[in-house]
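In: below are the sequence and a predicted model for it; my questions follow.
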Amino acid sequence: MLLPSLVLLVALVPAAFAAQAFQFVPPALTPLSTSTNYTGANNNTLSKQDVIPGLVFDRFIYIFLENTDYNDAASTAAFMNLTQQSILLSQYFSLTHPSEPNYAGAIGGDFWGMGDDDFYNIPANISTVIDLLEDKNISWACYQENMPSDGYQGFNFVSPNYLNASAPDYTFYMRKHNPAILYDSIVSVPSRLARIRNFNDLAADVNASAIPQWLFITPNMVNDGHDTDVDFASEWLMYWLPTMLNDPNFNDDRTIIVLTFDENETSEINNNVYTLVLGGGLPANLRNTTDDFYYTHYSSISTVEANWGLKSLGRQDTNKTVSNVFSFVANVTGYTNVELTPDQYPLTNLTTVFNGPLNPDQYVPFTAPNMSAVGAGGQGVFVAPSLNTSFTAALAPAPVNLTAMNLTQLRECAELVKHL
């Protein structure tokens, strides 16, 4: 784990604005125009790839907002209006607290015991949904608002405060909300790293009809509601989403969009987050309906697996309790969901209590996935060539409190991890 000394200083910047009432300002003239407020220049457009047809949709767009209780989102005008054209996933749950583990889990099928927002590089032999997509030649990209350059790996980025020109510079971008940058299996491959792009690239890619088939989109720290609130995030949605929905280069009749929150705000209650499925590919008869099956962020992985017949990660995406496939996809693909009553839901509002390689108090090494699992795509498990598949969870040592270990013991653990 790396934690630059700069982090503590930068972490104070948002606090300086805590007493300031933010007022929404469009960061660009339109969502499809480039803007100097994003600091990062457009780096040309992505190359167009052949479209790999799915059983239900050909494009899957994932949009994460921040830290909002279900009822708070439900009461905003923006979400009430959007719900009329969407499926409301009323029992969709986040994975844990705080933010970063949810982003890591949403593409990696696990959050590895992570319980903070520190600087992580997850080893290159740990696979993600990106491996599953590329295994079927399905194009993808992650778009991060206010990220300064494609593939930027820094902990954060401070830029001029476009909300208030007289205010100090502001931290609009944070690494913790960028799931792809957390995984060395993505970062260590230049062609993959180039697909972690900023919003100037997003505008250019849409205008060039070069949007890939799988997208993860993160607004900046004010527009996602993290440093503001759900009302501010709603203003951003009303500015940004209608334009995108009306552009066939972004939202055609085979596009599904999942709009959700990384986690809720009130950690004392379970982690139910307001989640909508919309887009041109949603059948008209399903709009303004509610799906009451139990879902989590892992369900978005299993839903993509089912749609394209992908392999699985053999992680929580194959744990049927927490990875139900969205019903409108399960009904077409023949996947059978697990029906749970609310008293059977796992508690996912907990933090720092899970064993894992990223929990220093309950450390266990990264292990191989469940090699016997069959995912929602009906296929076996994708395994990185460098992963030791014989090192399973059953062989992993008991959780270790790294804070109680001396330097020699820590080096021994590091040597062990190298050989996994």
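Out: Alright, I've got the coordinates.
In: only C-alpha atoms for contact and neighbour calcs from this point on.
Out: Noted.
In: which residue ranges of this structure form strands?
Out: Along the chain, counting by DSSP state E, strands occupy 59-65, 87-93, 140-144, 156-159, 170-174, 196-198, 214-218, 255-261, 276-278, 289-296.
In: just name the most buried of these.
Out: strand 196-198 (a mean of 27; mean count of other Cα atoms under 10 Å).
In: how far does it sit from its chain's centre?
Out: For strand 196-198, the separation from the chain centroid amounts to 14 Å (computed by Cα atoms, centre = their mean, to the nearest Å).
In: for it, packing partners?
Out: Here strand 196-198 touches strand 140-144, going by 3 or more Cα pairs under 8 Å, 6 or more residues apart in numbering; DSSP states H and E.
In: residues in contact with the strand it packs on: which ones?
Out: Strand 140-144 is contacted from outside by 130, 133, 173, 178, 180, 195-199, 201-202, 212-220, using Cα atoms under 8 Å, 6 or more residues apart in numbering.
In: one more to weigh against that first structure:
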Amino acid sequence: MVSVKFITAITLALAATVSAAPASHGHKTPSHHQKLVHGKYFDRFMIVVLENQDYEAVVADPYFGSLAKKHHGNLLTNYLATTHPSEPNYIAMIGGSTFGNDDDSDVSYNEKSIVDILEPRGISWKEYAEDYIPGPNGDCAMDSAQSKNVYRRKHNPFISFSTVTSNPARCKNIVPGSQLAVDLKAKNLPQFMFYTPNMNNDGHDTTLAYASNWTHSFIEPLLANKDFTKDTAVLLTWDESKNYSNTDQVWSVLVGGAVKAKRNNVDNTKYNHYSILATIEKNWKLHNLGQNDANATAFKW
């Protein structure tokens, strides 16, 4: 398990952003020297995905249950995951389809993903995966597990697309989670960020309480940092429900400087994981992938 000392260290790093910044790799990402591609609702979007809990349990947690109101965001009370188990949900978020996947095995799809609609418009992206170890020269690491098994490939959807892993420049945009603090300090955050906690922090191998404590330590310093929150929307969500026999409703919240609070900080609109792509496409006027994103409901602002 990750120690409290380790979590505290990461929290302080994000809060103060004092990490040394190495040279960046891969596609250029916007910084204070570069012009953002402005969107209709937000200029940056981050997704943080946690693991395997029912909506009712999460909303009853003291921290998760109060997060939307505390940060003037919105609780999405009718948000559904796509399927079971974990991996196809992650793939759906960036690919618009599960492509028939119904397990957590290592897969590789020669299909378009969100990357293929962001890059033509010059919109930068990164996958921040905790405890991920890139291959030599920043190549995509195809291992199922790394770093004492707290990283999982199945929770890093970009690795499941050969259209990403066969491209060295794209591989360099899949980085360890610790790179987030570096990019924040350098004012070099990408415009689309997918953050994958490790197997302890996402609650998969621990508990809801552990995931709650980690989320508090991770997201609070970010939301207190004006360089991060300005024109940024953050979706905190869960990959799937714990109970396979229910509707697959998952707790999801939108927070950040770009989010406008609705009445009682609640949005009852029916959404699902495909709504992520629909929202990105609507915000930046992008083509859709021709998958389930084409008819999905975008988040309402």
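Out: Cool, got the structure. Treat the numbers as computed from the prediction; the structure is a model and nothing was measured.
In: mind checking what F194 of structure 2 lines up with in structure 1?
Out: In structure 1, the residue matched to F194 of structure 2 (TM-score structural alignment) is F216.
In: could you check how far its match is from Q144 of structure 1?
Out: Relative to Q144 of structure 1, F216 of structure 1 is positioned 8 Å away (Cα to Cα, to the nearest Å).
In: likewise T260 of structure 1?
Out: Where Q144 of structure 1 is concerned, T260 of structure 1 sits at a distance of 16 Å (Cα to Cα).
In: what's the answer for S185 of structure 1, then?
Out: For S185 of structure 1, the distance to Q144 of structure 1 - Cα to Cα - is 19 Å.
In: check I61 of structure 1 too.
Out: 13 Å.
In: how about G309 of structure 1?
Out: 28 Å.
In: quick one on the thing from earlier: looking at the strands of structure 1, spot the one closest to L29 of structure 1.
Out: strand 196-198 (16.1 Å; Cα to Cα).
In: matching residues in structure 2 for that closest one?
Out: Using TM-score structural alignment, strand 196-198 of structure 1 lines up with residues 174-176 of structure 2.
In: average offset of the matching stretch relative to structure 1?
Out: When structure 1 is overlaid, stretch 174-176 of structure 2 sits 0.5 Å from its aligned residues on average, using mean Cα distance after the TM-score superposition for structure 1.
In: who touches that stretch?
Out: Here stretch 174-176 of structure 2 has contacts from 126-134, 140, 158, using Cα under 8 Å, 6+ apart.
In: ok, now stretch 245-258 of structure 1?
Out: 56-63, 206-207, 209-211, 244, 275-282.
In: now do the helices in structure 2.
Out: Using DSSP state H, the helices found in structure 2 span residues 4-16, 55-59, 62-70, 86-95, 115-118, 162-165, 168-171, 179-185, 208-223, 226-229, 274-284.
In: of these, flag the one that's most buried.
Out: helix 86-95 (a mean of 26).
In: how much does that one stray from structure 1?
Out: Aligned to structure 1 and superposed, helix 86-95 of structure 2 gives a mean residue distance of 0.4 Å (mean Cα distance after the TM-score superposition for structure 1).
In: so which bit of structure 1 is that helix matched to?
Out: Using TM-score structural alignment, helix 86-95 of structure 2 lines up with residues 99-108 of structure 1.
In: repeat for stretch 37-47 of structure 2
Out: Stretch 37-47 of structure 2 corresponds to residues 52-62 of structure 1 when matched by TM-score structural alignment.
In: off-centre distance for the matching stretch?
Out: Put simply, stretch 52-62 of structure 1 sits 17 Å off its chain's centre (Cα atoms, centre = their mean).
In: and that stretch, end to end?
Out: In stretch 52-62 of structure 1, first residue to last residue: 18 Å (Cα to Cα).
In: list the contacts of it.
Out: The contact list for stretch 52-62 of structure 1, computed with Cα under 8 Å, 6+ apart, reads 51, 137-138, 212-217, 254-260, 281, 304, 307-308, 329, 332-333.
In: near the equivalent of G280 of structure 1 over in structure 2, how many other residues are there?
Out: Correspondence of G280 of structure 1 to structure 2, assessed by TM-score structural alignment: G257. The local packing of G257 of structure 2 (other Cα atoms under 10 Å) involves 18 other residues.
In: quick one on the thing from earlier: would you turn the helices of structure 2 into TSV with distance to K28 of structure 2?
Out: Formatted as TSV, the helices of structure 2 follow (distance: least, Cα to Cα, whole Å):
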stretch	distance to K28 of structure 2
helix 4-16	22
helix 55-59	37
helix 62-70	33
helix 86-95	20
helix 115-118	12
helix 162-165	16
helix 168-171	10
helix 179-185	12
helix 208-223	22
helix 226-229	18
helix 274-284	18
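In: and these: which comes nearest D248 of structure 2?
Out: Nearest to D248 of structure 2, of all the helices of structure 2, is helix 55-59, at 8.5 Å by Cα to Cα.
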